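1. just coords:
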């Protein structure tokens, strides 16, 4: 597994596109009702990966410029979203987006901000933002409240304990980025049901997960199968998330 934050997901990009959770439409409704987001606003989705969060806005008719440095993940997004007329894809880092200065009304970062250089990306976001622009940072946080989710979390930690595992909001980093500005924090619950193959693909989408051919993969699949069989109902298990949002101006 690569430790480089750009290339570490390269071998996982297909599973990431297929099996990572989406985001609730309620996020867009919240933005429309609270900051006046409308179809005339320009959105930049930074660290856009395979385009999961980008697609949420494109399907509502919003113009989105997606910035992603990982070639494999970006190609997944371009193949999946290329038919949207208002979709633009740029292959570059968050700290140097190549977006023209002063052109963006809303900058979004979903499940990626923890990989950025906070000070450099703040300077870049200030450069591309229009006056009064907002920044939205989002993480899908998997809950650990049910017996299944607790067992799945314990299973995951067995693989991530010795590897750089970063997949959640860092309050200190977020506050440092906004530099004293007011931050609105909201959580929106959503869930989905997965069969075993989908659950296995979801696990494989993590950068620390072993892949077919790795020494740990067979035992990982077997252990995950045991967890699934303990908790499945009608061939499915339920994954529950809080989409945690940090919204503010910079």
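-> Right, received. Where do you want to start? Note that the coordinates shown come from a computational prediction; the quantities given were computed from them, not determined experimentally.
2. for the rest of this, base every contact and every neighbour count on C-alpha atoms.
-> OK.
3. can you classify residue 189 by secondary structure?
-> strand (DSSP: H, G, I helix; E, B strand; the rest coil).
4. and if you look at residue 185?
-> Secondary structure for residue 185, judged by three-state DSSP, is strand.
5. what's the burial count for the closest residue to it other than its chain neighbours?
-> Counting by CA to CA, 6 or more residues apart in numbering, residue 246 is the residue found nearest to residue 185 once chain neighbours are left out, at 4.8 Å. The tally of other residues near residue 246 (other CA atoms under 10 Å) stands at 21.
6. which residues in this protein form strands?
-> 43-46, 64-67, 87-90, 104-110, 129-142, 184-194, 237-249 (DSSP state E).
7. orientation of the last one relative to strand 129-142 in degrees?
-> Angle of strand 237-249 versus strand 129-142, following axes from the mean of the first three to the mean of the last three CA atoms, to 10 degrees, is 160 degrees.
8. then this one, side by side with the first:
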């Protein structure tokens, strides 16, 4: 089951989320074009669309996007960034109750969000809104945790200072929950991506995470002190690097 505050826990992190969360590499679209037949003009429901990062990927590729997001602050950020595009449609809804009409979209996409959803309710809802032959797609930018000394130190920081990092990590998603939505024949693909940060950007990236103690939390100052320490230990020319595996899961809706 999703966390009871899943729809509100990012409300006070929107600015950092917009500025410092990674986008999705263009290779995601290459995979979907090659393996699902994605073509410009097909309608996409971006469910749990947040501040519009994944919506922009599909808008830029020529798709009308219905951005379904329950959090008002995040929805407003997406509207500010993308609202001038007539193909962008902001929808106050949830993964389990999108409010979209039956058979209205060709793809349902959830980027960096599926672990907040209730799979038992999501599967029927997504199949309801999909047209015949439609596809369901899950995306994650999965940060590598053990490939460099800096990434190992950053992962240790999250375990030490995060409020509930272990319980909300999207890697807790199980094969059963994936099958409940995508069906047993789903496909997984992976493409690489990365972000490079100076210290202020690294701090913003950390504070965009729902499990990072925010400014009014007693753990906030100790966490930032630890962050500055590991940055100073591992920076090269004033920068550190996040390496990601961008994971793509997809399955047919029928």
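-> Ah, there it is. Small disclaimer: the values here were computed from a predicted structure and weren't measured.
9. need the TM-score from the superposition.
-> Put the two chains on top of each other and the TM-score (TM-score structural alignment, normalised by the length of structure 1) is 0.95; 248 aligned residues with a CA RMSD of 1.5 Å.
10. that older thread, right, and the residue nearest to residue 185 of structure 1 touches residue 137 too?
-> Yes. Judged on CA atoms under 8 Å, residue 246 of structure 1 makes contact with residue 137 at a distance of 5.1 Å.
11. quick one: the residue positioned nearest the centre of structure 1 from residue 50 of structure 1, how far?
-> The centre of structure 1 sits closest to residue 111, judged by CA atoms, centre = their mean, with a distance of 3.0 Å. Computed as CA to CA, to the nearest Å, the residue 111 of structure 1 to residue 50 of structure 1 distance reads 11 Å.
12. can you point me to the longest helix in structure 2?
-> Across structure 2, the longest stretch assigned as helix under DSSP state H is helix 220-234.
13. once aligned to structure 1, how far is it on average?
-> Helix 220-234 of structure 2, aligned to structure 1 and superposed, deviates on average by 0.8 Å (mean CA distance after the TM-score superposition for structure 1).
14. mind checking which of the strands of structure 1 is nearest residue 161 of structure 1?
-> When the strands of structure 1 are ranked by proximity to residue 161 of structure 1, the top entry is strand 129-142, at 17.4 Å, counting by CA to CA.
15. ok, residues contacting the closest one?
-> With CA atoms under 8 Å, 6 or more residues apart in numbering as the test, strand 129-142 of structure 1 has contacts from 21, 23, 101-111, 113, 167-169, 239-250.
16. give me the number of neighbouring residues for residue 104 of structure 1.
-> Other residues close to residue 104 of structure 1 by other CA under 10 Å number 25.
17. how about the nearest residue to it, chain neighbours excluded?
-> Closest residue to residue 104 of structure 1 apart from its sequence neighbours, by CA to CA, 6+ apart: residue 129 at 4.7 Å.
18. hmm, residue 22 of structure 2 is touching residue 201, no?
-> No. Residue 22 of structure 2 lies out of contact with residue 201 (CA under 8 Å); the separation is 11.5 Å.
19. any idea how far residue 242 of structure 1 is from residue 145 of structure 1?
-> 12 Å.
20. so what's residue 205 of structure 1 up against?
-> Taking CA under 8 Å, 6+ apart, we find residue 205 of structure 1 in contact with 9, 12, 13, 14, 15, 16, 19, 20.
21. switch the cut-off to 7 Å
-> Residue 205 of structure 1 makes contacts with 12, 15, 16, 20, as judged by CA atoms under 7 Å, 6 or more residues apart in numbering.
22. could you do residue 21 of structure 2 as well?
-> Counted by CA under 7 Å, 6+ apart, residue 21 of structure 2 has contacts residue 205.
23. quick one: it from residue 202 of structure 2, how far?
-> From residue 21 of structure 2 to residue 202 of structure 2 the distance is 10 Å (CA to CA).
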